[in-house]
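**Q** Here you go, sequence then predicted model.
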Amino acid sequence: MNEDEVDPAGEGQSLSAAESLDLIARQHERTRRELRTSPARLLGVWALAWLVGWGLVYLSDHRAGALLPGWAAAVVVGVLFVCAIGYTAWHSTRVSRGIRGPSRRIGRMYGWAWVISFGSMYLVDLRLTDLLGDRPDVIALLWSGTSMLLTGALYLAGGMLWQDPLPYGFGAWISVCGGLSVLIGVPGNFLVLSLAGGGGFAVAAVVFVVRDRKGRAAR
């Protein structure tokens, strides 16, 4: 057997250099598929939570017809967001499996950026809610507006970090929607959260699927 041939199975079957490279490439692709979890699924989960959850909150407002009790909408929102957060945690754990070095460290730092940022935002909003007193519309605009702006800013940061126009563009969209939701006022802000926010997650998921399929077809 010369230097251009290998016997990967130890069965006397020789492969040329080109065949060996092709085998390595196929094994690498198989490993990559096993380790990869689709971000499209994660985006789809959040699309469902925003579309259904905030849509029901909008429909529970008396100015939108009060088609269902407010407490029911609140329960559905709570369940959907707890499930979405749980799926996000599972997804993040699976994505980080098998990753080592700087990429793993950057991923962890970015994940903690979400936890720290939203934890701090909740403290600020809770204090402002207490100071505002009995002004439910202003409080609703505060929480929805700050949540969307922070979500958009973190996606913008992720897009810059990984040099990916998809999360960057999505972050820009969510940031703009956050500003518009405050200008529109209550209860229209919940409709913006549902249709523009949840719809943005859904579109991003579809774009990612299309881009991923084109990338596989090109290999």
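**A** Yep, it's here. Numbering: from 1, shown residues only.
**Q** switch to C-alpha atoms for all contacts and neighbour counts from now on
**A** Will do.
**Q** who's in contact with the spatially most central residue of the chain?
**A** Note on the chain: the residue nearest the mean C-alpha position is residue 43, at 4.6 Å, using Cα atoms, centre = their mean. Counting by Cα atoms under 8 Å, 6 or more residues apart in numbering, residue 43 touches 201, 202, 204, 205.
**Q** out of those residues, which is most surrounded?
**A** residue 201 (25 neighbours; other Cα atoms under 10 Å).
**Q** sec struct for that one, please.
**A** helix (DSSP: H, G, I helix; E, B strand; the rest coil).
**Q** So what's the residue count around the residue nearest to it when sequence neighbours are not counted?
**A** Take residue 201 and drop its neighbours on the chain: the residue closest to it by Cα to Cα, 6 or more residues apart in numbering is residue 47, 4.8 Å away. If you count neighbours by other Cα under 10 Å, residue 47 ends up with 25.
**Q** so what's residue 47 up against?
**A** 197, 198, 199, 200, 201, 202.
**Q** now those in TSV, with distance to residue 125?
**A** Listed next are the contacts of residue 47 as TSV, based on distance: Cα to Cα, whole Å:
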residue	distance to residue 125
197	20
198	22
199	25
200	25
201	24
202	28
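**Q** still on that earlier bit, quick check: of the contacts of residue 43, which lies closest to residue 150?
**A** residue 201 (15.2 Å; Cα to Cα).
**Q** dump the residue contacts of the closest one.
**A** Per Cα under 8 Å, 6+ apart, neighbours of residue 201: 43, 44, 46, 47, 170.
**Q** another structure for you, compare them:
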Amino acid sequence: MNATTIRSTAVVPATEIDNRPAYLGFATAYVLGHGSAALSRGVDPVVVLPSWLPVAFLAAGMLVATVLATTAALRAQRAAAPARRRAEKLVGAAWVIGFTALALAITGLTTVFDRPELQAVLWPAGSTIVVGLIYLAEGAVRGNALHHNLGTWLALVAAAALFVPGAGFFGVLAVLGGAAYLLAAFLEPRRLASLAW
């Protein structure tokens, strides 16, 4: 029987994805990446860091979390029915489409208005909005309300963060985005246990 064991007596269907490792990876990326940006930017930074370091923290955390999420999704797809596999592939394509559209939008906006410095804010906010919207779709396809709710929160927080000036923008993403991922990781075992047989 191909299934993931949560407890010695509870077995979760193999088609379910355990998102805990990915959620923790993304939480780390948000806290370290956006958190270090919040602390090192502005007119009076709390710490002095090379400008590339927050980006490196964020990219490294995102890379690890993306690999974990992709591995878990592919593992679950192997046990899924053909209709579910097709739906998962379409959602998977949404990642490429969403980030391609985001790159075009940001490049177009910053080029047309000759404001390349806006990329420092548009990329983090835009990426989080795209991720949130795709989580909404994944939650709907998988019947996963926790994933859906996390996506809702991320999209709204990222859009609202654009109203916060200076380094506070990154602080909002670090605290509210990172905390949302941590909360989702904490709640994921309860979600999985409710599906166990």
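**A** Structure received. Predicted model, so just to flag it, every value in this text is computed and none were measured.
**Q** picking up where we left off before, among the contacts of residue 201 of the first structure, which recur in the second structure?
**A** Counting by both residues aligned by TM-score structural alignment, their matches' Cα atoms under 8 Å, the members of those that carry over to the second structure are 43, 44, 46, 47, 170.
**Q** What lines up with the first one in the second structure?
**A** It stands for residue 43 of the first structure. Using TM-score structural alignment, the partner of residue 43 of the first structure in the second structure is residue 23.
**Q** quick one: the strand or helix carrying that match to the first structure mean distance?
**A** Taking DSSP states H and E as the criterion, residue 23 of the second structure maps to helix 20-29. For helix 20-29 of the second structure, the mean deviation from the first structure after alignment is 1.4 Å (mean Cα distance after the TM-score superposition for the first structure).
**Q** so the helix or strand following that helix aligns onto which residues of the first structure?
**A** Next in sequence after helix 20-29 of the second structure, counting helices and strands by DSSP H and E, comes helix 35-40. The aligned range for helix 35-40 of the second structure in the first structure is 55-60, by TM-score structural alignment.
**Q** so how much does the matching stretch differ from the second structure once superposed?
**A** In the superposition with the second structure, the average deviation recorded for stretch 55-60 of the first structure is 1.5 Å (mean Cα distance after the TM-score superposition for the first structure).
**Q** So what touches that stretch?
**A** 64-70, 73-74, 77, 187-188, 190-191, 193-195.
**Q** List buried residues within these.
**A** 70, 73, 74, 77, 187, 188, 190, 191, 193, 194, 195 (16 or more other Cα atoms under 10 Å).
**Q** which residues touch the counterpart of residue 123 of the second structure in the first structure?
**A** Taking TM-score structural alignment, residue 123 of the second structure has residue 143 as its aligned residue in the first structure. Applying Cα under 8 Å, 6+ apart to residue 143 of the first structure gives the contacts residue 125.
**Q** Residue 143 of the first structure belongs to a strand, doesn't it?
**A** No: under the criterion used here (three-state DSSP), residue 143 of the first structure is helix, not part of a strand.
**Q** dump the residue contacts of residue 119 of the second structure.
**A** 106, 110.
**Q** Show me what residue 114 of the first structure lines up with in the second structure.
**A** Per TM-score structural alignment, residue 114 of the first structure is aligned with residue 95.
**Q** How about residue 69 of the first structure?
**A** Per TM-score structural alignment, residue 69 of the first structure is aligned with residue 50.
**Q** Doesn't that match lie inside a strand?
**A** No: going by three-state DSSP, the assignment for residue 50 of the second structure is coil, not a strand.
**Q** The lengthiest helix in the first structure vs the second structure, average distance?
**A** Counting by DSSP state H, the longest helix found in the first structure is helix 102-132. If you overlay the two and look at helix 102-132 of the first structure, the average distance to its match in the second structure is 1.4 Å (mean Cα distance after the TM-score superposition for the first structure).
**Q** From the chain's centroid, how far away is that helix?
**A** Mean-position distance between helix 102-132 of the first structure and its chain equals 15 Å (Cα atoms, centre = their mean, to the nearest Å).
**Q** Assumed residue 45 of the second structure was part of a helix.
**A** No: assigned with three-state DSSP, residue 45 of the second structure falls outside any helix and is coil.
**Q** Give the aligned range of stretch 174-181 of the second structure in the first structure.
**A** Under the criterion TM-score structural alignment, stretch 174-181 of the second structure matches residues 194-201.
**Q** Brilliant, that's me finished.
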